[in-house]
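Q: give me a model of this one.
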Amino acid sequence: MAQEFVEAQLRGDKVVVFLKPSCPYCITAREVLSKYQFRPGHLDWIDISGRSDMGSLQDYFLEITGARTVPRVFVGEECVGGGSDVMELHKSGKLKAMLQSMGALQ
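A: From the prediction side, this is the model:
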């Protein structure tokens, strides 16, 4: 069930962030991604904190990304990691290049 839910959210031209609103790394990821002008429908925030399947979602993240923690940031169908990973990609310029190449930016 968790696998179907996660896979249904991912798309090659979209950034999807699975998060919990109170998590400091989730806030970091939000701050970094808010610096970019996304085309409508190309950035999704999915709050897993109130979900009954939160544990199984995090188990699935561990299986496919190597970590259970949030945020899990997917650029297209590839997980690029969490908040500090997104910050590093942003600082290096790689994040902008990834977003441009997938057509997610205005």
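Q: from here on, just use CA atoms for contacts and neighbour counts.
A: Will do.
Q: tell me which element Glu4 falls in.
A: helix 2-9 (DSSP states H and E).
Q: ignore the last one, Leu95
A: Going by DSSP H and E, Leu95 is in helix 94-101.
Q: I have a second one here; can you model it like the first so I can compare?
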Amino acid sequence: MNSAPKVTIYTTPYCPYCHAAKALLKRKGVAYDEIDVQDHTRRQQMMLRASGRRTVPQIFIGDRHVGGSDDIHELDRRGELDTLLQPA
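A: Down below sits the predicted model:
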């Protein structure tokens, strides 16, 4: 049995874009691992290495970096997000 890909989102507590991205995932019933990068230099470095970006949120579906809030909402608008979230 294949399972859905792991979703990881790098966030900070007061980021409205982080809240919007998490709300979209919640509406879709998607579980995700949230990594708070506020005041955690090591985690910020991990995020930068993983995505090449310093802004939040940064969202990964499996090993694929899908970008930030605007990117995940655009994937959803185009109908591509559900495909990415399907079990392999």
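Q: what comes up buried for the helix holding Leu95 of the first structure?
A: Leu95, Lys96, Met98, Leu99 (16 or more other C-alpha atoms under 10 Å).
Q: could you export the residues you listed to CSV, including columns for distance to Leu33 of the first structure?
A: Shown next, in CSV, are the buried residues of helix 94-101 of the first structure (distance: C-alpha to C-alpha, whole Å):
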residue, distance to Leu33 of the first structure
Leu95, 9
Lys96, 10
Met98, 12
Leu99, 10
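Q: show me what Val32 of the first structure lines up with in the second structure.
A: Aligning on TM-score structural alignment places Val32 of the first structure opposite Leu24 in the second structure.
Q: nearest residue to that match in space, please, no chain neighbours.
A: His73 (7.7 Å; C-alpha to C-alpha, 6 or more residues apart in numbering).
Q: neighbours of Leu19 of the first structure, how many?
A: 23 (other C-alpha atoms under 10 Å).
Q: for it, what are its contacts?
A: Cys26, Trp45, Ile46, Asp47, Ile48, Ser49, Val70, Pro71, Arg72 (C-alpha atoms under 8 Å, 6 or more residues apart in numbering).
Q: please redo it, this time with the cut-off set to 6 Å
A: For Leu19 of the first structure, the contact set (C-alpha atoms under 6 Å, 6 or more residues apart in numbering) comprises Cys26, Asp47, Val70, Pro71.
Q: do Asp44 of the first structure as well
A: Val16.
Q: and it, that one's in a strand?
A: Yes. Per DSSP: H, G, I helix; E, B strand; the rest coil, Asp44 of the first structure lies within a strand segment.
Q: on that earlier part again, buried residues in the helix holding Glu4 of the first structure?
A: Ala2, Gln9.
Q: ok, now stretch 11-18 of the second structure?
A: Quick answer for stretch 11-18 of the second structure (16+ other C-alpha under 10 Å): Thr11, Thr12, Tyr17, Cys18.
Q: pick the one among the residues you listed closest to Met46 of the second structure.
A: Checking the buried residues of stretch 11-18 of the second structure against Met46 of the second structure with C-alpha to C-alpha, the nearest one is Thr11 at 12.6 Å.
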